[in-house]
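A.B. asks: Fold the following and give me the result.
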Amino acid sequence: MNITLWIITAILALLFLAAGSMKLAQPKAKLAAAGQGWVEDFSDDTVKRIGTVEILGAVGLILPALLNIATFLVPAAATGLALLMAGAAITHARRNEKPNVIINIVLGILAAGVAVARFGPFSF
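C.D. replies: So this is what the prediction gives:
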């Protein structure tokens, strides 16, 4: 089970690192033109903050466990990312973006699963 959790955690970290980097690197107008219409509902600063939270969450999923320092941060980061995905699902649902809602729900469930497992029977 530990290997499965590491695989899920690594996939989540890569996805959130990529998504966060995209939000930090590209201007809001370019994100909107690329199909990320939800950015129209938020300020530039908020979009950048969301990207920063995603990157910090990705780092928090992996780095504490690899270094064996403050490993409680792994499930804490997973919990934060699950909550972020809940907010994202609500935002996309309000905009009637059903494919994005499904992606947010799947990522949120995976992050919540990592949080429960790492807080519980498979902690470090």
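A.B. asks: okay, CA-based contacts and neighbour counts for the rest of this
C.D. replies: Will do.
A.B. asks: I'd assumed residue 87 was in contact with residue 101.
C.D. replies: No. With contacts counted by Cα atoms under 8 Å, residue 101 stays clear of residue 87, the gap being 10.0 Å.
A.B. asks: who has more neighbours, these two?
C.D. replies: Applying other Cα atoms under 10 Å to residue 101 and residue 87 shows that residue 101 carries more neighbours, namely 21 against 14.
A.B. asks: Against residue 5, how distant is that one?
C.D. replies: For residue 101, the distance to residue 5 equals 24 Å [Cα to Cα, to the nearest Å].
A.B. asks: swap in residue 88?
C.D. replies: Per Cα to Cα, residue 88 is found 23 Å from residue 5.
A.B. asks: Second chain to compare with the first, below:
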Amino acid sequence: MTVAYWIVAALLAVFYLYAGGKKIAQSQEQLRPMMGWVDRVPMPAVRTIGTLEVLGAVGLILPPLTGVAPWLAFASAIGLFLVQVGGIVVHLSRGEARLIGLNIGLLVAAGAAGGLGTVWL
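C.D. replies: Reported below is the predicted structural model:
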């Protein structure tokens, strides 16, 4: 169970460090081709989402790795799960149902990490 957690957590962490880092560092114009929804969301909110994604990625890895507050891995997985719920809602509200495949995959992976992360509760 621990090996499965590390595989899922590592994949999620890499994805969210990349995606969250882009939301933090890039301008609205740079993000628009990849994330059309940034036109409807104020940039401070986009930056906040990016920050939460990066913190979630760090929370999946560092607490269980160091043994300091390892329950934060479960909390991070649940937080990333909720980020994807929000992403699905945004896509559906924009009539972009065909674009939610990645969101669903990330939602399932975050749910799996949450379930596997209960080993540290």
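A.B. asks: List the TM-score for the superposed pair.
C.D. replies: For this chain pair, the superposition-based TM-score is 0.93 by TM-score structural alignment, normalised by the length of the second structure; 121 aligned residues with a Cα RMSD of 1.3 Å.
A.B. asks: Now do the same for residue 36 of the first structure: its match in the second structure.
C.D. replies: By TM-score structural alignment, residue 36 of the first structure lines up with residue 35 in the second structure.
A.B. asks: In contact with the residue nearest the centre of the second structure, which residues?
C.D. replies: Per Cα atoms, centre = their mean, the C-alpha nearest to the average position across the second structure is that of residue 80, at 4.1 Å. When contacts are counted by Cα atoms under 8 Å, 6 or more residues apart in numbering, residue 80 of the second structure touches 53, 56, 107, 110.
A.B. asks: out of these, which are inside strands?
C.D. replies: Among the contacts of residue 80 of the second structure, the subset assigned to strands under DSSP state E is empty.
A.B. asks: Which among the residues you listed count as buried?
C.D. replies: Neighbour-count burial (16 or more other Cα atoms under 10 Å) applied to these gives 53, 56, 107, 110.
A.B. asks: Now for the second one: which residues touch it?
C.D. replies: By Cα under 8 Å, 6+ apart, the contact list for residue 56 of the second structure reads 13, 16, 76-77, 79-80.
A.B. asks: So of the residues you listed, which two are at opposite extremes in space?
C.D. replies: Spatial extent of the contacts of residue 56 of the second structure (Cα to Cα) is set by the pair 13 and 79 at 12.8 Å.
A.B. asks: In the first structure, what residue spans correspond to helices?
C.D. replies: Per DSSP state H, the first structure carries helices over the ranges 2-25, 28-33, 44-67, 73-94, 98-119.
A.B. asks: What residues sit buried inside the last one?
C.D. replies: The neighbour-count criterion (16+ other Cα under 10 Å) identifies 100-101, 104-105, 107-119 as the buried residues of helix 98-119 of the first structure.
A.B. asks: Pull the residues that contact that helix.
C.D. replies: Residues outside helix 98-119 of the first structure that contact it (Cα under 8 Å, 6+ apart) are 5, 8-9, 12, 72, 74-79, 81-86, 88-90, 92-93, 123-124.
A.B. asks: Make a PyMOL selection of the buried ones in these.
C.D. replies: In PyMOL syntax, the buried subset of those is picked out as below (16+ other Cα under 10 Å):
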select buried, resi 5+9+12+72+74+75+76+77+78+79+81+82+84+85+86+88+89+90+92+123
